[in-house]
Structure formats: C-alpha cells, structure tokens
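Asker: Predicted coordinates and the sequence they were generated for:
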Amino acid sequence: MKNLDVLAIFARVAEMRSFTQAAESLGIQKGRVSTVVRGLEKEVGATLLHRTTRTVQLTEEGRLFYSRACDLLSEKEELQSMFRDVSTPLRGRLRVDMPAVLAQSVVIPALPALLDAHPELQLELSSSDRYVDLVLEGIDCVVRLGPILDETLIARPLGHLRIINAASPAYLQRFGVPASLDELITQGHRMVHYKRNFGSRHEGWQYPAADGFQSLMLPGAIVVNSVAAYHDAGLAGLGLIQGGYSSLLPYIKRGELVEILPHLRPQPLTASFVVAHRRSLSKRVRAFMDWTEETLRPYFD
C-alpha cells in the first residue's frame, strides 16, 4: 500500500456496499475503484469484499481489515489537523445515527446553526429505532438511549434524558386527571402499550418507589412497536403514554398533550454517544459529540 488513498477507496466501498456509489461519492471512475480494490486484495493476500450482482459485503477478513484501515485513516486526519486552529471549520463527511424522535424533535431543528458554522461539513443523518452495526454500515458515531449491551463499543455517557407522563386533553376530559397511583385504577385509566417486539412482555406503567422504580400494569386497547406510533396513539386519546420530555415538549406547548403526575415520573433514559473504537474519535466526531451534549443538555435530569 503505497499511500492511504487506497485504504480510503476500500473503506468507502465497504461503507456504501457499492462500487458505483463509492466511485460517485469520491468523484472517480468505477473502473478505478474496482482496480484499486482488486490490487489491495492481491497485496494483502485475502478476499476483503464478497461481491454479488446486488450488493457488496465485507468478508470476515474484510471486517478486520476495515477496522484497522479506519484507524490509519483517522490517524492521518489527526496528523493533518494537529496544528490547525481549534476554531477552524470542520470539513468532510460525518455519518451519524440516532433515534428518530430525538433527531426530529431536538437535533434537526438545531442543525442550521452547526452547519452555518461549518459549511464544508457533510452530515449524513440516519434516524431509526434499530441498533445499527457501526462498522458494517460505515457509521462514524451513534446516539443511543438505554444501556449499551455491546462491550466492544466505546460509549461516552451524555446524561439522563427526562421521561414524563402525558395524555391528550380529550382523554383527560373523558377519564379525569389522575393525582395519584390509586386514581390511575379508580378512575379506570388505560395506557398505550409499547413493545419493540410484539412477542415480548410489556412492563406496565413505571413510577418511582422507595427502592427504585416499579411498574403498575394498566389495561390498554392498543399495542404499538414504534415510538412514532406510540406518540400518535397518545395524541389520538387512546391512552396514557410515558415518553421523552424532548420529544413530547412540542405537543405540550401546542396544547395537544398535557403532562400528568409530574411527581411520579419514570426512570430517566441514559443517553450515550457511541463509536466503534477510540481511534474513531476524529476531530469531526469529537466536535459533534460536544455539540450534541450541549444541544441535549436542557432535556437532561
């Protein structure tokens, strides 16, 4: 490998799973991309990419090689920016994934100021409620809510996102405004049930107790498996919901939802900034991490 451009081309193919798309994003011919990757595989003595008529995927050797290649490319970027003024605008591509409701309610509305300050920064924002594979999907960093179960990932806690109880005005007019756990039962309240997988067990209505947090099972007429549908069901008056303050605040400001039982809020969700390995912390990633933490701070407990 005479230069790191070869690694950059290979990494782009691995991330985009396409020789054509990688060539277009790099502004070079597809034939050159194919030639470079074939030469690289010959040099290292291993097949790095499994090619089919529909897609391109990393082999097991390719995954290992990709991880080390990212290390080298990150080191190159760090060396190039070592003596730059810290106020120098960020440049280049940054691929980020975060929960959809967090992106829609907080991050995207705040992005104009960030991109105005760094006009050469190219942000690719994936917003979903699934766990992405950072290496396989070529994601630089993710914002995750809840515990980080993969011990191979590097996580930096951002804070604890406030969770609140809410209901629509129409629902509260029908069932009453509960002031206690007892009234959740005596007034006949029901809740919207959320399950990521329909086969899993619902945890019920969460509330603080002397020894931590407990759950009260309330009846419900609907079960959903997406956060957006969960919020929509609450807006439609189908039951009580418990959701992130950051995502429910716009509805509360418009009077479409009302917070209830503020003294009995559920357990906050840990928000973390996650990368595949420490050497993934390029200047762009570190700057976006700091910006994200500051942007989310008003919604932390």
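Answerer: Perfect, I can see it now.
Asker: only C-alpha atoms for contact and neighbour calcs from this point on.
Answerer: Will do.
Asker: Figure out the length between the terminal residues of stretch 88-107.
Answerer: Across its full length, stretch 88-107 reaches 22 Å between end residues, using C-alpha to C-alpha, to the nearest Å.
Asker: longest single helix anywhere in this protein?
Answerer: The longest helix of the chain (DSSP state H) is helix 60-81.
Asker: Next, the buried residues of the next helix-or-strand element following it.
Answerer: Along the chain past helix 60-81, the next helix or strand (assigned with DSSP states H and E) turns out to be strand 91-98. Under the neighbour-count criterion of 16 or more other C-alpha atoms under 10 Å, strand 91-98 has 94, 95, 96, 97, 98 buried.
Asker: same question, stretch 202-219
Answerer: In stretch 202-219, the ones that count as buried by 16+ other C-alpha under 10 Å are 204, 205, 206, 207, 218, 219.
Asker: Against that first model, consider the following:
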Amino acid sequence: MDQLLAIRVFARVVEAGAFTRAADSLDMPLATVSKLVRSLEQHLGVKLLQRTTRRVTITSEGAAYYERSSRVLKEIEDIDSSFASAHQRPRGRLRIDIGSATASCVLIPALPDFIALYPDIRVDLGVSDRRVDLIGENVDCVVRGGSAEELSLIARPLGRASWVTCATPEYLKQHGRPTHPDQLKSAHRIVSYVSPRTGRVMPMRFQKGSERIEIGGVQGMGINESNAHVAAALAGLGVIQTFSFAAKDAIARGELVAVLSAWQPDPYPFFLVYPPDRHMSHRLRVFIEWATHRFAHKFDRAT
C-alpha cells in the first residue's frame, strides 16, 4: 500500500462526503478509491468510515485520524510548494466556478491573457448560477456576487457591478417606455431572475435620491440562469434588471434599450472566494493576483 496516497484518498472521501464524488475529483476509478481506504483501515486496525448505499459517515476514530493526517498533508504540500514555486512555473489543474453571465462577459474574454501568461495551468471552469460546495466538490475558488457571509471562507473583493433595466425596442413600442418603477407593476411584463439556490424571485430594486422601491415577482415569467435571463429580454418577453456588463453589448447594438436610468440601485459586489485552510498552490496564488487586478478593471469599465 502507498500509505501517503491512501491518506490523501481517505481525506478526499471525507471532504467530498462520498466515494463516487471523491473518485471523480481525483480522476481515479471508484474501485481504486475503495481499495485504498480499505487498505488504510487494515493497516491501522480501525474502522475509519461507515459505508451505506446512500452515504458515507466518518467514525470517531476516522475523525481523529482525519484531523491529524490532514495537518500532515498540508505541511507536505507546503514544503513541496515552497520548492516548486521557487524553481518552476505554476502548473497543474485549477478548478474555478463562476456564474454564467460573469463567465461569458467578464472571465472568458479575459482568459487568453491568463493562459498566455501561465500556459502550464489547465483551467477547468464550472459555469452555473448555483452555489457550489468548494470542499465537497474539490473546487479551488469561486467568483461569487453578493455578501461574503461565509465566515469560514476567504473573500477577496473583485469589484462592483452596476445594474441596468432594459427591454427590446419592439417591446417598448408596444407597451410604452416606463418613466417610474411603479409603472412596471401594472402596465408591463417582468422577466424575473429566480435564485437557483433558494428558488426565490429576486426583486427589482430602484433608488433615486432617498426614495427606494422594490418590485417582487409580478406578471411575467421567471428564469434561474443569467444568460437565459438576458436571452428572454432579447426575445421580447418583457423587462429585465441585470448587470450592466451582461447587457451592454446588446444595448450598444440597439437590441436592448435601457430604461429608468435615473433609478439606480446600489452596485453589486463580486468576490473571489476560497477556503482558508486549503493549501495555497502556486497556480491558485497567481490566478488570485491576476483576477483581482483584471476583474476590477473589467467591472470599472462595465459600471
């Protein structure tokens, strides 16, 4: 048995909460993962994990072993990284998760610059509007909007995105151009953005001076993916409120028209989020430095 490999596999099963997810994240056959954990248990003479057809539960001995062995793994990785980063270019797989519109409009157009700087880094991009489990899904970092409420995570500010309320010229010709947010409640169809995490309709928010107005789900439709949300507006299905960077090209082409521009809600903050107790690989460090600089400029141009 390769004990160090077995310990690493055991730690990944604990973090992922399932043998299948651990095998996928390690790019290893499920049978190999199971065999290594069983070999480690036989070597130690204790049961580390309780297996059922539905889930994996760590035993008290397994929890104690994971706590001590994970510190050793991190120290080994730190030693390896200190030598590798001093003598080698950053390399290996970097797993990033990001929202759909932010990926399409902000990150992906800028990625050729990052790849040119660091050609030995393989970027695996997970694109969706759902919230991911960084530890369980073995993701290095996520680009996330909103408040940095998870105290167990490190959140580096990337910038703030302004909002735009818009619809197609044809839609506005048929329904009229609103001059006050209250007109959206009765005379217009609203295409709402629905949170894929909670299923709740995200309200439209408007602010002009000290006056604040919030409009929840009204007549129209709801969509839980940001690129499809903009596509619905382009199809003439109604009025949307989205990030300026997601709609600015369509507005520049005349496919969408901004309305209620005097009613601007507060800009939306974006963060680069990663776990504090995860070994900071050389490839993750250079991506954080690059993204912190590049995204701030991208958001500045979009606002």
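Answerer: Ah, there it is. Note that the coordinates shown come from a computational prediction; the quantities given were computed from them, not determined experimentally.
Asker: now, which of the buried residues of stretch 202-219 of structure 1 lie within strands?
Answerer: Under the assignment DSSP state E, the buried residues of stretch 202-219 of structure 1 contribute 205, 206, 207 to strands.
Asker: wait, what's in contact with the second one?
Answerer: Right, the one you point to is residue 206 of structure 1. Residues counted as contacts of residue 206 of structure 1 (C-alpha atoms under 8 Å, 6 or more residues apart in numbering) are 213, 214, 215, 216, 265, 266, 267.
Asker: Tell me the one of these nearest residue 67 of structure 1?
Answerer: For residue 67 of structure 1, the closest of the contacts of residue 206 of structure 1 turns out to be residue 267, at 35.9 Å, with distances computed as C-alpha to C-alpha.
Asker: Report the secondary structure state of that closest one.
Answerer: With DSSP: H, G, I helix; E, B strand; the rest coil as the basis, residue 267 of structure 1 sits in coil.
Asker: Was I right to think it contacts residue 215?
Answerer: No - checked against C-alpha atoms under 8 Å, the pair residue 267 of structure 1 and residue 215 is beyond contact range at 10.8 Å.
Asker: what residues do these two have in common as contacts?
Answerer: Jointly contacting residue 267 of structure 1 and residue 215 under the rule C-alpha under 8 Å, 6+ apart are 206, 207.
Asker: now the helices for the stretch 51-200 of structure 2?
Answerer: 60-87, 100-102, 108-117, 169-175 (DSSP state H, counting those that start in this stretch).
Asker: I'd like to know how far residue 116 of structure 2 sits from residue 29 of structure 2.
Answerer: Taken as C-alpha to C-alpha, the spacing of residue 116 of structure 2 relative to residue 29 of structure 2 amounts to 33 Å.
Asker: One more: residue 55 of structure 2?
Answerer: In this structure, residue 55 of structure 2 lies at 18 Å from residue 29 of structure 2, with C-alpha to C-alpha as the measure.
Asker: Just want to know which of those two has more residues nearby.
Answerer: Taking neighbours as other C-alpha atoms under 10 Å, residue 55 of structure 2 and residue 29 compare with residue 29 leading, 13 against 10.
Asker: what's the residue nearest the centre of structure 2 in contact with, if anything?
Answerer: For structure 2, the residue sitting closest to the mean C-alpha position, by C-alpha atoms, centre = their mean, is residue 98 at 3.4 Å. For residue 98 of structure 2, the residues meeting the contact criterion (C-alpha under 8 Å, 6+ apart) are 125, 126, 127, 128, 129, 142, 143, 144.
Asker: Among those residues, name the buried ones.
Answerer: The neighbour-count test (16+ other C-alpha under 10 Å) applied to these identifies 126, 128, 129, 142, 143, 144 as buried.
Asker: any chance of those in TSV, with distance to residue 277 of structure 2 too?
Answerer: Rendered in TSV, the data for those read as follows (distance: C-alpha to C-alpha, whole Å):
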residue	distance to residue 277 of structure 2
126	22
128	25
129	25
142	15
143	18
144	19
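Asker: Return the distance of the nearest residue to residue 274 of structure 2 once chain neighbours are set aside relative to residue 250 of structure 2.
Answerer: With sequence-adjacent residues excluded and distances taken as C-alpha to C-alpha, 6 or more residues apart in numbering, residue 274 of structure 2 is closest to residue 141, at 4.6 Å. With distances defined as C-alpha to C-alpha, the gap from residue 141 of structure 2 to residue 250 of structure 2 amounts to 30 Å.
Asker: The two: which is more packed in?
Answerer: Neighbour totals were compared for residue 141 of structure 2 and residue 250, and residue 141 leads with 24 against 15 (other C-alpha under 10 Å).
Asker: so that one touches residue 272, yeah?
Answerer: Yes - in this structure, residue 141 of structure 2 is within contact of residue 272 by C-alpha under 8 Å, at 6.7 Å.
Asker: picking up where we left off before, list the buried residues in the longest helix of structure 1.
Answerer: 62, 63, 65, 66, 67, 69, 70, 71, 72, 73, 74, 75.
Asker: cool, and stretch 268-278 of structure 1?
Answerer: Within stretch 268-278 of structure 1, the residues that qualify as buried by neighbour count (16+ other C-alpha under 10 Å) are 268, 269, 270, 271, 272, 273, 274, 275, 276, 277.
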